[in-house]
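Undergrad: I'd like to go over a predicted model; first the sequence, then the structure.
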Amino acid sequence: MGVVEEGVVGFGIIGCASIARKLSRAIGLAPNAAVVAVGSRSVDKSKRFISDNGLNPATVSAYGSYDEVLSDPAVDAVYVPLPTSLHLKWAVAAAEKGKHILLEKPVAVCAEDLDRILAACSAAGVQFMDSTMWMHHPRTAAMKQLLSDPDRFGQLRSVDSVFTFAADPEFLEKDIRVKPDLDALGALGDLGWYCARAILWAVDYDLPHSVTALRAPTANSAAVLLSCGASLTWKDGRVATFHCSFLAHLTMELAVVGSRGTLHLADFVIPMEESSAAFSFNSASGLSELATGWVEMPSQHFVRNETPQEVLMVAEFSRLVAGIRSGTGGSETKWPEISRKTQLVIDAVKSSIDLGFQPVEISP
C-alpha cells in the first residue's frame, strides 16, 4: 500500500501508456500531489514504470490489476490514460470506489458513455476533470482577457483551429489510436478534441447550433479516421472550422477573429517552450495608403510560467480534491460541463461523416 503525506492527494495511475510518463512527472512536481500506486495488467510492467520514471518503490505500490489500485486506501484520485474504449468501465468503477478522476482525452467514445461516467461521479461526490492541459496555462487566461475586451477585440466572428502531426508508418499500423476496438475516434478524438475545445473556449462554451463535417476525410482500412475536419455555425452568424490529422506536419494553430481584433498562436496545445508561451494580437489594423503594408502591426505577448501547464492542471485538480476531502468545498461542476460540451461537438462531427456530411444540430 502506498504512502502519502498529510495534506497531499495520493494518485493512482491506471495504465502505463506513454502519456502517463508525462503525468507522473507532473504529479511529482505538483506541491499537493504524489503518486502512491501504479497499476497495469502485469505487476512487472508496473514495477518497470515505477523504476523508469524515478518513483520510489518504497512509497509507490506496484499492482498487476486496475482493481487493486482502486482498492488501495492511500489512493485519493486516479489518473486514467487507458484507451478510450475502456474509460466507461474504469471511470465508473473508480467513482464507485470514491476515487476522484483525472481522465485522459477523449474522455469517452460518445456522450452517452460520458453521461454514465459523470452520473457515477455525481452520485459519489467525486471530482471529474479531463486532461486538457493547455486550459491551465497562464497564457490561456491572458488571451481570454484580451478576447473579453470590447474595445480591442470587439465581437467574435470566427475561430479556426488546426492540430496535426505526421505519424510514422509504425504508428499508423500499430498505435492504439488507429485501432477501432481501442480508440475508434482516431484523429478526431485524439487531436480534434483539442480543436473543438479551443473553439468552445473562444466562444465561452456556447454550443454551436450546427456542425458539418468537411468532405474527403481520410480513414484507414479499419475505418478509423486519420484526418478530418468540420465547420461549426451559430445562429447569430459566428462560424468556426477545424482540421485534425495524423498525416500532416506538426501544427497547433489557433486564430480567433473579432470585429476589432485578431488573436493568433502557433502552439496552443503544447507551448514550444516549457517556461514561456507566446501569442500575437492585433487590433484596429489596416493597410497603408498604397496597400503596400500593414499599419498597427500585431503586438507580441510572452507569458512566462515557472510551472509547466500539466503541473498546474494536477495542482488545480488536487486543490479541488483536497477541498472535498476536508469538507471545505464541493466538486467543481464547470469541468465536467466543459468535457460534455466538447464530447457533443466530437459526436456531431462523427455523425455528420456517417450521414454523408449532412449538418447535425446539437442539443445540449
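TA: Okay, I see it.
Undergrad: only C-alpha atoms for contact and neighbour calcs from this point on.
TA: Fine.
Undergrad: Mind listing what's buried along the helix or strand containing Q145?
TA: Using DSSP states H and E, Q145 maps to helix 138-147. Using 16 or more other CA atoms under 10 Å as the burial criterion, the residues of helix 138-147 that qualify are 138-140, 143, 146-147.
Undergrad: For that helix, which helices and strands make contact with it?
TA: strand 299-304 (3 or more CA pairs under 8 Å, 6 or more residues apart in numbering; DSSP states H and E).
Undergrad: Give me the distance from the strand it packs on to the chain's centre.
TA: From the chain centre to the centre of strand 299-304 is a distance of 23 Å (CA atoms, centre = their mean, to the nearest Å).
Undergrad: Give me the buried stretch members for that strand, please.
TA: Residues of strand 299-304 classed as buried by neighbour count (16+ other CA under 10 Å): R304.
Undergrad: next structured bit after it?
TA: Counting by DSSP H and E, what follows strand 299-304 is helix 309-326.
Undergrad: show me the contacts for the residue nearest to P180 when sequence neighbours are not counted.
TA: Closest residue in space to P180, ignoring its immediate chain neighbours: V224 at 6.1 Å, by CA to CA, 6 or more residues apart in numbering. Residues in contact with V224 (CA atoms under 8 Å, 6 or more residues apart in numbering) are 178-180, 184-186.
Undergrad: Most neighbours among those residues, please name it.
TA: Among the contacts of V224, L185 has the most neighbours (other CA atoms under 10 Å), with 29 neighbours.
Undergrad: Correct me if wrong: that one contacts S227.
TA: No - L185 lies out of contact with S227 (CA atoms under 8 Å); the separation is 10.6 Å.
Undergrad: what comes up buried for stretch 266-273?
TA: 266-269, 271.
Undergrad: again with stretch 73-90
TA: 74-88, 90.
Undergrad: Widest-spaced pair of the residues you listed?
TA: A74 and S85 (27.0 Å; CA to CA).
Undergrad: Give me the distance between the residue nearest the centre of the chain and L23.
TA: The centroid of the chain falls nearest to T132 when counting by CA atoms, centre = their mean (2.4 Å). Distance, T132 to L23, using CA to CA, to the nearest Å: 12 Å.
Undergrad: Second structure follows, compare the two:
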Amino acid sequence: MADLPIRFGIIGCAEIARKVSGAIQFTPDATLSTVDGRNVEKAANFAKANGFPPEAKIYGSYESLLDDQDVDAVYLPLPTSLHLKWAVLTAYPNGEARGLERCRTVERTSSGQKPVSDKLVVVNSCFTFCADPDFVKNDIRVKPDLEALGALGDAGWYGIRSILWMANYELPKAVTAIRNPVLNEAGVLLECGASQLWDNGKTATFHCSFLSNLTMNLTSIGTLGTLHLTDFIIPYQEHEASYTTSTKPGFNELVTGWVQLPSEHCHCGSTSVSVHGESLLSLNNTCNGLAAPRRMETS
C-alpha cells in the first residue's frame, strides 16, 4: 500500500484551494482525484484553471464525494462554520469511522525536529496582515454566520498550531486572552491574542490581526537554543524555506557585540517538490499506514 498514490478530493473551490491543489501536484505519490463545487460548472472551471489531471472527477455538490471510494484524503477549504459538519461527514461516511487529520504548517528543520535545547521555555507566534477596507467589511472571514471567530479562526489558527507543534501537541493547562481585542460591528474578531501556560512552566503567546502589517514570525526559545522563522506560513519564495538558529550565544568582552552569532539556514525544494508540497509528505506517510479503505480530512 505504501507505493499507492494518495488520492485527494477537494470540497469547495475557494481561493486557498488553488495553492493546496498546486502543492498536491508537486508532491510525490499524491494525485488530485476529485473536486466538488456548488455546481458542476464551477468545479469544472476550477479543475481546468488549476491543472487537474484529465481523469479527475468533477462533482456539482459537496455530498457527491462522500460515496466515492477512490478518494483517500479530503481537503476542506470551506468557511470555519462549515468545518464541523463536513469533517464529520467526510471522516464517518455511512457511519463508518475513517482516519481524520488536519495539516497546516511546514516543518522546516531538516529532520522535522525542534531546536536542540535542554528544555523548551517560550514560544511566540504572530500572524498579521493589513486587509483592505473591502475585506474588513465584506470578506467571509468577518461574517458571523460564516467565520464567527474572525481573525482568531483564520490567522490565529496558524499561530496556535505552530505553538502546539513546538510543544509536541501537549495542551496547555491555562489560556488567558489578551485584553482589549478589536471587533467589528457584528462582534467578529479583527485582532486578538492570548498567552498559554503549561504544567512544566513553559509559556507561549500568539497574536493575530487583519489590521497590522504583514508579519509571520515564530520564535521558539529553549535553555540552550533559539529557532526563529519570519515567513512560517507562506515562504518568501515558493521553493525555499529559511530560518535562523542560535545555540549558546554570548557577548564579547566589552559587551559591544555578540559572539557565536545566529546561523541562517535555507532548504530549497527540488524541481518536483515545492516547499508547500513538502508539508503534505507526512500526511501521505500517515495515510498510507491506514487500513483500507483509506480516508483522511485536511482543512
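TA: Arrived safely. Bear in mind that the values here come from a model prediction, so they are computed numbers and not experimental data.
Undergrad: about what we covered before: which position in structure 2 pairs with the residue nearest to P180 of structure 1?
TA: Matched by TM-score structural alignment, V224 of structure 1 corresponds to V188 in structure 2.
Undergrad: picking that back up, quick one: which of the buried residues of stretch 266-273 of structure 1 is nearest to V295 of structure 1?
TA: Nearest to V295 of structure 1 among the buried residues of stretch 266-273 of structure 1 is A266, at 22.3 Å by CA to CA.
Undergrad: Now which residue in structure 2 aligns to that closest one?
TA: By TM-score structural alignment, A266 of structure 1 lines up with T230.
Undergrad: so which of the buried residues of stretch 73-90 of structure 1 comes closest to E316 of structure 1?
TA: The closest of those to E316 of structure 1 turns out to be A77 (CA to CA; 12.9 Å).
Undergrad: which residues touch the closest one?
TA: With CA under 8 Å, 6+ apart, A77 of structure 1 has these contacts: 9-12, 99-102, 321.
Undergrad: Inside helices: which ones of the residues you listed?
TA: In this view, the contacts of A77 of structure 1 that belong to helices under DSSP state H are V321.
Undergrad: now, which of the contacts of A77 of structure 1 lie within strands?
TA: 9-12, 100-102 (DSSP state E).
Undergrad: Including distance to D44 of structure 1, could those residues go into CSV?
TA: Shown next, in CSV, are these (distance: CA to CA, whole Å):
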residue, distance to D44 of structure 1
V9, 25
G10, 22
F11, 19
G12, 16
H100, 26
I101, 25
L102, 24
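Undergrad: could those go into TSV alongside neighbour count?
TA: Listed next are those as TSV, based on neighbours: other CA atoms under 10 Å:
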residue	neighbour count
V9	30
G10	25
F11	30
G12	31
H100	30
I101	28
L102	25
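Undergrad: Under the alignment, what does P208 of structure 1 map to in structure 2?
TA: Match for P208 of structure 1 (TM-score structural alignment): P172.
Undergrad: ok, now which ones touch the residue lying closest to that match once chain neighbours are set aside?
TA: Among residues not flanking P172 of structure 2 along the chain, W198 sits closest, at 4.5 Å (CA to CA, 6+ apart). Residues near W198 of structure 2 by CA under 8 Å, 6+ apart: 171-174.
Undergrad: Buried subset of those residues, written for PyMOL?
TA: To isolate the buried subset of the contacts of W198 of structure 2 in PyMOL, counting by 16+ other CA under 10 Å, use the following:
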select buried, resi 172
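Undergrad: Can you get me the start-to-end distance on stretch 163-174 of structure 2?
TA: First-to-last residue span, stretch 163-174 of structure 2, CA to CA: 14 Å.
Undergrad: Which residues does that stretch contact?
TA: Residues contacting stretch 163-174 of structure 2 (CA under 8 Å, 6+ apart): 114, 120, 123-125, 196-199, 204, 220.
Undergrad: CSV please, covering those residues and showing distance to N180 of structure 2 and secondary structure.
TA: Formatted as CSV, the contacts of stretch 163-174 of structure 2 follow (distance: CA to CA, whole Å; DSSP: H, G, I helix; E, B strand; the rest coil):
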residue, distance to N180 of structure 2, secondary structure
K114, 33, coil
L120, 29, strand
V123, 22, strand
N124, 19, strand
S125, 19, strand
Q196, 17, strand
L197, 20, strand
W198, 24, coil
D199, 27, coil
A204, 19, strand
S220, 26, strand
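Undergrad: before we move on, the earlier item: farthest-apart pair in the contacts of A77 of structure 1, please.
TA: G12 and V321 (13.7 Å).
Undergrad: ok, so of the buried residues of helix 138-147 of structure 1, who is nearest N220 of structure 1?
TA: When the buried residues of helix 138-147 of structure 1 are compared for distance to N220 of structure 1 (CA to CA), T140 wins out at 34.6 Å.
Undergrad: ok, the closest one - contacts?
TA: Applying CA under 8 Å, 6+ apart to T140 of structure 1 gives the contacts W134.
Undergrad: Repeat that for P271 of structure 1.
TA: P271 of structure 1 touches 277-278, counting by CA under 8 Å, 6+ apart.
Undergrad: That one falls within a strand, correct?
TA: No - applying DSSP: H, G, I helix; E, B strand; the rest coil, one finds P271 of structure 1 to be coil, outside a strand.
Undergrad: Would you mind measuring from it to P308 of structure 1?
TA: Using CA to CA, we find P271 of structure 1 at a distance of 10 Å from P308 of structure 1.
Undergrad: name the element W86 of structure 2 belongs to?
TA: helix 80-91.
Undergrad: A77 of structure 1 maps to what in structure 2?
TA: A77 of structure 1 maps onto A73 in structure 2, by TM-score structural alignment.
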